[in-house]
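> Below is the sequence, then the predicted model.
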Amino acid sequence: MDKAVRARLRALVCGTRRGRRDAGMVTSEYAMGIVATVGFAVLLYEVLTSDAVMALLQDIVRRALSAQM
C-alpha cells in the first residue's frame, strides 16, 4: 500500500490527524450550548405551565380516567 493511504487509514482508525486544528468544542462553545439549552427549557416550561395547556392536559387526563371499558 502507498504510504499516504496507510497514513489516512491509520488516522481514521485512531481518530487522529496530523495538523488537526479543531479537536473538539472549546469552552465558549459549551457555554453557548448550555445557554441555548437553558433558554429552550425555560420556554418549554412556560408553555407547559400556561393556563391553556394546563386545561388541555387536565381535560385529556379527565377523559382518559373516565373512559368506559
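Here it is on my side, so go on.

> From now on I want contacts and neighbour counts done on CA atoms only, so please keep to that.
Fine.

> ok, and what's touching the host helix or strand of Ile60?
Of the helices and strands defined by DSSP states H and E, Ile60 is found in helix 51-65. Here helix 51-65 makes contact (C-alpha atoms under 8 Å, 6 or more residues apart in numbering) with 47-48.

> Got another one to weigh against that:
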Amino acid sequence: MRLIRRRRHRDRGMSTVEYTLGTLAACAFAVILYKVITSPAVQNGLSAVLRKALTTAF
C-alpha cells in the first residue's frame, strides 16, 4: 500500500510542467504558421487560387 502511495505522490506537479510545455509548443507552432502564411510567396499563391476559384465558379 505504501508503494502505491509513493508512486502517486512522486508524479505530483508534473501536469503543470506538461501543460506549460504544451502551451509553449502550440505558441511556437502558431508563430511559425503565421510567418509562413504572411510570406509574400504564400500570399501570392493563395490569391491566385482564390482568383481562379472565383472566376471559374461564375
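Cool, got the structure. This one's a predicted model, so the numbers in the text were calculated from it and none came from an experiment.

> Put one on top of the other, what's the TM-score?
With the length set by TM-score structural alignment, normalised by the length of structure 2, the two chains reach a TM-score of 0.74; 52 aligned residues with a C-alpha RMSD of 2.3 Å.

> Enumerate the helices of structure 1 by residue range, in sequence order.
Along structure 1, the segments classed as helices by DSSP state H run 3-14, 27-48, 51-65.

> Nearest to Arg20 of structure 1, out of those?
Evaluated over the helices of structure 1, closeness to Arg20 of structure 1 peaks at helix 3-14, with 10.7 Å, by C-alpha to C-alpha.

> now that closest one: which residue numbers in structure 2?
When helix 3-14 of structure 1 is aligned against structure 2 using TM-score structural alignment, it corresponds to no residues at all.

> same thing with stretch 39-52 of structure 1?
The alignment of stretch 39-52 of structure 1 onto structure 2 (TM-score structural alignment) spans residues 28-41.

> Alignment lookup: Val26 of structure 1 to structure 2.
Residue-level alignment of Val26 of structure 1 against structure 2, with TM-score structural alignment as criterion, gives Ser15.
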